[in-house]
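Trainee: Task: produce atomic coordinates for the following.
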Amino acid sequence: MSTQPLQAVSASDVASKGPEIPLNSRSSNRNRWSQLRTYISALVIVLWCLAPFYWMMVTAFRPSDSTFEMSFWPSKATWDNFVTAFAEDRGNHFALNLFNSLLIGVVVTLIGLLVGVFAAYALARLNFRFKFVILGMILGASMFPGVALITPLFQLFTDWGWIGTYQALILPNISFVLPLTVYTLVSFFREMPWELEEAARVDGATQGQAFRKVIMPLAAPAIFTTAILAFIASWNEFLIASQLSNDATKTVTVAIASFAGAQPHQEPYTAVMAAGTIVTVPLVILVLIFQRKIVAGLTAGGVK
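Mentor: Here you go, the predicted structure:
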């Protein structure tokens, strides 16, 4: 058996090559840098999205003579702007506007869910002719620009005497919320196992009982998420409300755009920012409180 002589390795050769790095260490460093880039990117996106809301809240606490002060926090914070937003001596009726938006949002959400749940269940679980055509028409209705519907709606509601009434604001909002409701719930009902409903039918439950006692409890996360999205969409609606409402039915989005200042031809920026904070912060808190249910509802039905 022949052996080869060992080659001598000098210290200079070892120093020139340097210490060897294990592959596991390299992979670990690469994963750390990848996670760091992800966190930095997410932080930049969050700051970019939240910067306007932060500046709105900061401006809401500035005195009116320091509206354009360039600082990240007002040098002299005040609550006067929030008092001004609710002051009725300037023709503003912000408390009534809040009530109008809340009433319209709740009614639109309830009717949208009542119709949308049954429509989504029928489109997802029942077999009938032209099912996909109907679904396509429902989704296609959401693609019409709202500005194209203002003139026919105004003409129609003028003939009916509905201008300035709650029903003139509720019905168009329902037509905008229904496609969102149906589209969100159809995907969930499609992925729900048929065996659950069939087991209830075998145990003697009727179609209605199986839907009420089996399907509805399982669909609760998706229904809750749809309700939140529908309410936010109705709460933020501006175009229809700006044309079909009057002083008695004006919503908060229209009221903020028409705030009156203390003097003629004066734009009350700080009062507008205070009103915007009052309108926005409750929605943000609501989403943060129920974010787990919202995420669960959005992902429900994604995995069989």
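Trainee: From now on I want contacts and neighbour counts done on CA atoms only, so please keep to that.
Mentor: Will do.
Trainee: if I read this right, residue 82 contacts residue 271, doesn't it?
Mentor: Yes - contact criterion CA atoms under 8 Å: residue 82 and residue 271 qualify, at 6.6 Å.
Trainee: Now do the shared contacts for those two.
Mentor: residue 60 (CA atoms under 8 Å, 6 or more residues apart in numbering).
Trainee: Those two: which is more packed in?
Mentor: residue 271 (27 against 19; other CA atoms under 10 Å).
Trainee: Let me see the contact set for the more buried one.
Mentor: By CA under 8 Å, 6+ apart, residue 271 lies in contact with 60, 81, 82, 84, 85.
Trainee: Quick one, which of the residues you listed are buried?
Mentor: Burial by neighbour count, judged by 16 or more other CA atoms under 10 Å, picks out 60, 81, 82, 84, 85 from the contacts of residue 271.
Trainee: Please name the nearest non-neighbouring residue to the third one.
Mentor: Once flanking residues are discounted, residue 82 sits nearest to residue 274: 5.4 Å by CA to CA, 6 or more residues apart in numbering.
Trainee: related to what we said a few turns ago, just the contacts of residue 271 now: which is nearest residue 17?
Mentor: Taking CA to CA as the measure, residue 60 is the one of the contacts of residue 271 closest to residue 17, at 63.4 Å.
Trainee: to compare against the first, here's another:
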Amino acid sequence: MLSKTTVLSSVLLALSVNHCLAQDNDASYEEIAAVDLSFRNAGLNPSPIPSEWMDIQAVLKVSFGDVDVANIGDTLTVAQVQTAPTYTLSETEEADEKDTFDSDRLFTVAFLDAGVYGRDNSNQVTRHFLQNNFTVDDDVLRPSSNVAPITSYGAPFPTNGDGPHRYMQLVFQQYQNFTPPSSPSTGSPIQTMSITDYYRASNGGLGKVVAANYILIEQGQATASVSSIQPVNTQSIDSLASSLSVQATATGLSTTRTSSTSSPTSTRNSSGAMASLSFPSSTLSALVTVAGAALLGGMLL
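Mentor: Take a look at the predicted model:
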């Protein structure tokens, strides 16, 4: 006959392993740091995206039909981006704790051409897509069926010989007091705009850029000298990641879940000492159910 202690320990061990595996889906601070630094290296931050707007809390995965953007700054062809993109988020554990991407939150999504790296484009970008009131469902950004796009997706088509254009995909927080600026109006075509003017015209209704990506698209060979975007230094990523981790810990949002939606449970580590584990309440409910069934089964054996 199995002892109650043996059965309960086995259940706790299995759930702790499942919990750890689930956390592997969270975006790491290194991944977040890489996004932030990539925007700086590509000349997209602080202009046209001001530094104070950036608060990356998730990795933004972009797909154009069956074409996936493997890495931030990937080079794609015009033919590969004809299908409107879909967006999937991999959020940090900190964002999960803060409910940044909960289903009741709204977001504005923009697809903008910032031109060729090294040129002074100021805050002027070309709008290829802009829509408000996106929500997040199962980590996927989904447009509202009740809100028409400001600009429906129009595939990039940079001028032949102009050099590689930087196409940003930005996810802005959208607050309850948000009302769309009167310009551009719903149904506007692809055109240049000042992203700063649009942001300010929302009267505080737009928050930080919480997820972002960019791709490069070029047609033909550049007819003039074009500056190269330098890769992000690994040491810089590690340094920024460490800083982000310290900030999260300082605000009480460390890598160990401690929010009100979680309850602490304990188990023993390899040395026999008690080690703290933390499970969401839903997991604990399952624990009680499974442990109870296991104990009952053990007593019946």
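Trainee: tm score of chain vs chain?
Mentor: Remark: TM-score between the superposed chains equals 0.25 [TM-score structural alignment, normalised by the length of the second structure]; 115 aligned residues with a CA RMSD of 5.9 Å.
Trainee: Strands of the stretch 201-301 of the second structure, start to end?
Mentor: Ranges of strands within the stretch 201-301 of the second structure are 206-217, 262-268, 274-280, based on DSSP state E, counting those that start in this stretch.
Trainee: now, of the ones you listed, which is deepest in the fold?
Mentor: For the strands of the stretch 201-301 of the second structure, the largest average neighbour count (mean count of other CA atoms under 10 Å) is found in strand 206-217, namely a mean of 23.
Trainee: Show me what it is packed up against.
Mentor: Here strand 206-217 of the second structure touches strand 54-64, strand 75-76, strand 165-174, going by 3 or more CA pairs under 8 Å, 6 or more residues apart in numbering; DSSP states H and E.
Trainee: same for the second one, what does it pack against?
Mentor: In this structure, strand 75-76 of the second structure packs against strand 206-217, with contacts taken as 3+ CA pairs under 8 Å, 6+ apart.
Trainee: Same question for the last one.
Mentor: Judged by 3+ CA pairs under 8 Å, 6+ apart, strand 165-174 of the second structure is in contact with strand 106-116, strand 206-217.
Trainee: which one's the longest helix in the first structure?
Mentor: Looking across the first structure with DSSP state H, the single longest helix is helix 23-60.
Trainee: tell me which strands and helices that helix is in contact with?
Mentor: helix 269-289.
Trainee: Give the buried residues for the helix it packs on.
Mentor: In helix 269-289 of the first structure, counting by 16+ other CA under 10 Å, buried: 269, 270, 271, 272, 273, 274, 275, 276, 277, 278, 279, 287.
Trainee: quick one, that helix and helix 23-60 angle?
Mentor: Counting by axes from the mean of the first three to the mean of the last three CA atoms, to 10 degrees, helix 269-289 of the first structure lies at 140 degrees to helix 23-60.
Trainee: Give me the contacts around the next helix or strand after helix 269-289 of the first structure.
Mentor: Sequence-wise, the next helix or strand downstream of helix 269-289 of the first structure (DSSP states H and E) is helix 291-299. When contacts are defined by CA under 8 Å, 6+ apart, helix 291-299 of the first structure is touched by residues 184, 220, 221, 222, 223, 224, 225, 226, 287.
Trainee: again, but for stretch 119-138 of the first structure
Mentor: 179, 181, 182, 183, 185, 186, 187, 189, 190.
Trainee: can you tell me which two in the contacts of helix 291-299 of the first structure are farthest apart?
Mentor: Farthest apart among the contacts of helix 291-299 of the first structure by CA to CA are 184 and 287. That separation is 17.4 Å.
Trainee: Tell me which stretches of the stretch 51-200 of the first structure form helices.
Mentor: 80-86, 94-125, 131-141, 147-160, 166-191, 194-202 (DSSP state H, counting those that start in this stretch).
Trainee: just checking, which of those helices sits deepest inside the structure?
Mentor: Across those, the average number of neighbours (mean count of other CA under 10 Å) peaks for helix 166-191, which reaches a mean of 21.
Trainee: which helices and strands does it pack with?
Mentor: If you count contacts as 3+ CA pairs under 8 Å, 6+ apart, helix 166-191 of the first structure packs onto helix 94-125, helix 131-141, helix 220-235, helix 239-244.
Trainee: of all the helices and strands packed on strand 206-217 of the second structure, which lies closest to residue 198 of the second structure?
Mentor: That would be, of these and by CA to CA, strand 165-174, which comes in at 11.9 Å.
Trainee: Select, out of the helices and strands packed on strand 165-174 of the second structure, the one closest to residue 124 of the second structure.
Mentor: Proximity to residue 124 of the second structure (CA to CA) singles out strand 106-116 among those, at 7.4 Å.
Trainee: The closest one: what's the following helix or strand?
Mentor: Stepping forward along the backbone from strand 106-116 of the second structure, the first helix or strand reached (DSSP H and E) is strand 124-137.
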